[in-house]
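Novice: how would this look folded up:
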Amino acid sequence: MDFDLTEEQRLLKASLERLIGDRYAFEQRKNYARSPEGWSRELWAQFAELGLLGLPFEERGGSAEQCAALIPKIADGSLTFAFAHTERQSRYDLNDIETRAVRDGTGWLIDGEKGVVLHGDTADKLIVTARVGGGRRDRDGIAAFIVDGKAAGVSRRGYPTQDGLRAAEITLANVMVGPEGVLGEPGAALPLVERVVDEAIAALCAEAVGAMAAMHELTVEYLKTRRQFGREIGSFQVLQHRAVDMLIALEQARSMAMFATMMAADENALERRNAVAAAKVQIGRSGKFIGQQAIQLHGGIGMTMEYKVGHYFKRVTMIDTMFGDADHHLRQLARRGAAPAAA
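Specialist: Down below sits the predicted model:
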């Protein structure tokens, strides 16, 4: 199988590298993280100009009217969404939903609380899941709604996360949603949620590989330049071996991230879920190992806010916890009889 980038992909990669280098370098990222919103709307608009925000869209789960009204605005950067699904008791179970929606005339009234909604404090719209039937852990009876972030009854408490992003705790109290705000068939949203989460995991795996590669590169460069005992510490064979072990873990993660990317669009839900779960397990293992090695080989400087390594390690640690950590996905694979070998 050919994994080389096409000419179009190489041009896109080069454009992105220039944009990130110019507008999202290390010091700029820290400034964005300290801002009230936690991100740059101007940079988001530049992503839109490059066509990046429109790349993910193959319309699923909504009506033709919803697609026509929302997707162009998402693609041009003028409308932002946040996914409000997780609840306090849910842990990593996507079907564990207590938020309720009851019919009120032709619309719905939503009551409940959502936790750790990434960038939920600044999003224009929220995609909120709620029960329209069944018990708390039933797979059936979950619906998805589009809720205006400033609608009556919506309260949002934003806060910074450890990796420099932002999240919010969201309370919905008798929030009215019209019939045009229902995504898909009421009560049948869980398969769509599961597919979206699988695709999100594949994307997170790719991001984690990039962060791991950066940690490995920074560590190797540090070993080449840091002098101790009258020589570069990278000349010590034991440290060379540790750098190689980091590279092995990185390539294992890269292979599984590629596998997850290939399988993310698979129509076979079980095969897709097993692939992304296995990738998430390897990403968690490799990220922890590479991050710990990078911090230790750098010494105290690796823990400082002024140095990049610690920021990368925080991000891969957060990625491990998103949509299920390595232990969770390993248990799921074991239950389905598809667990990978122990590390």
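Novice: Could you use CA atoms for every contact and neighbour count after this?
Specialist: OK.
Novice: Closest to the centroid, which residue in this protein?
Specialist: Taking CA atoms, centre = their mean as the criterion, residue 204 is the residue nearest the geometric centre of the chain, at 4.7 Å.
Novice: I have a second one here; can you model it like the first so I can compare?
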Amino acid sequence: MDFDLTHEQRLLADSVNRFVSDRYGDFEKRKAYRSGQKGYADANWSAMSEMGLLGLPLPEEQGGFGGGPVETLLVMEAFGRGLVVEPYFATVVLGLGLLRRTSGQGELLAQVVAGETTLAFAHQERQARHDLHDIAATARRAGDGWVLDGAKGVVLHGDAADRILVSARIAGARRDRAGIGLFLLDPAAAGVTRRGYATQDGLRAAEIVLEGAPATLLAEDALPLIELVADEAIAALCAEAVGAMETLRDLTVDYLKTRQQFGRPIGEFQALQHRAADMLVATEQARSMAMYAAMMVQQTDAAARSTALSAAKALVSRLADTLGKDAVQLHGGIAMTEEYKAGHYFKRLAMIGALFGDVDHHLRRVVAAGGLPE
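Specialist: Reported below is the predicted structural model:
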């Protein structure tokens, strides 16, 4: 299979890498972005819009870039290298991934592409763990519209999002696969309570309580769509993990070259050289799995697609965890300080490992499916 990038894909990668280098090359800038009320910089978000990144998955006739999984991989890998804090994953990968596959939302799509509106996806519930079909939040008709009741947790960038896509049960029991609807919610509406907080990796999330909150129905039988977008999200997270692993590995190797012990750089000790080599192997294995995820997310067979993405997520998460722990150990105490960036990469990799299913969850899915699709 040919994995060479097209001319347009190389231009995209160069553009995004320059953006990350300019805006995140100095780690102190990231700290400044995080200190803002939204947890990110509006100027960076506007720059992403001007670059066309916010319309990356949309077709050109809708004002988008017309990109696919490979383009998303390139962007997310670069964002992983810079630990970008803007809500790209929440708005474009999740929110736009859902919204662009529903009808009648052309005006809202244009606002997202223009950088005027951010999105969040409120799906996770406390009792569900990682099962996408476990939904207790309910939707009921009220006149010509719908109102929602329930609670959603760990809504990425949900505290500052301008619009929130919400899953809620129209019919059936809590763990039924049928009867799950997708709704669009204005968080400023009556009946919506948001409690925002910082996540361990320095980004933002929110707990959302809905009590008779008015919403617009986007799709009645929405679980297949939610599962598709979740698989796309997993592919994007795998790519982001590769970028973070690559940078953390380079930071560690540089530290081994400069840290002195017994009158010589500790990188001259053979045991530590072997550890550094293991980090390189782990990064390249994760890169291969991220490419596999980007390829398989286009699989039309939903079962085969989900199994492949579970395998990719499980392996990338395990590799990222091992590399992150090795990096912290090789750095010593400095890696645990807030001032030094190695610990921030480790925290982000840990968060990626937990999002949309941890290692054990995805391994169980692969085993239940009988292994990888042929």
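Novice: still on that earlier bit, list the contacts of the residue nearest to the centre of the first structure.
Specialist: residue 319 (CA atoms under 8 Å, 6 or more residues apart in numbering).
Novice: That one: which element?
Specialist: Following DSSP states H and E, the helix or strand that holds residue 204 of the first structure is helix 190-225.
Novice: State the next helix or strand along the chain beyond that helix.
Specialist: Elements were assigned by DSSP H and E; along the chain past helix 190-225 of the first structure, the next helix or strand is strand 227-228.
Novice: against the second structure, where does that following strand fall?
Specialist: Taken onto the second structure by TM-score structural alignment, strand 227-228 of the first structure occupies residues 260-261 there.
Novice: Stretch 243-256 of the first structure now?
Specialist: By TM-score structural alignment, stretch 243-256 of the first structure lines up with residues 276-289 in the second structure.
Novice: mean shift between stretch 283-298 of the first structure and the second structure?
Specialist: By mean CA distance after the TM-score superposition for the first structure, the fitted stretch 283-298 of the first structure averages 0.8 Å away from its aligned residues in the second structure.
Novice: what about the strands in the second structure?
Specialist: Here the second structure has its strands, by DSSP state E, at 119-122, 138-142, 145-156, 163-169, 180-185, 192-198, 204-219, 260-261, 264-265.
Novice: Generate JSON lines for those strands, with mean neighbour count and distance to residue 233 of the second structure as supplementary columns.
Specialist: What follows is those, written out as JSON lines (neighbours: other CA atoms under 10 Å; distance: least, CA to CA, whole Å):
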{"stretch": "strand 119-122", "mean neighbour count": "28", "distance to residue 233 of the second structure": "12"}
{"stretch": "strand 138-142", "mean neighbour count": "17", "distance to residue 233 of the second structure": "25"}
{"stretch": "strand 145-156", "mean neighbour count": "21", "distance to residue 233 of the second structure": "12"}
{"stretch": "strand 163-169", "mean neighbour count": "26", "distance to residue 233 of the second structure": "15"}
{"stretch": "strand 180-185", "mean neighbour count": "24", "distance to residue 233 of the second structure": "17"}
{"stretch": "strand 192-198", "mean neighbour count": "17", "distance to residue 233 of the second structure": "21"}
{"stretch": "strand 204-219", "mean neighbour count": "21", "distance to residue 233 of the second structure": "16"}
{"stretch": "strand 260-261", "mean neighbour count": "12", "distance to residue 233 of the second structure": "42"}
{"stretch": "strand 264-265", "mean neighbour count": "13", "distance to residue 233 of the second structure": "41"}
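Novice: what about those, which gets the closest to residue 331 of the second structure?
Specialist: strand 260-261 (11.9 Å; CA to CA).
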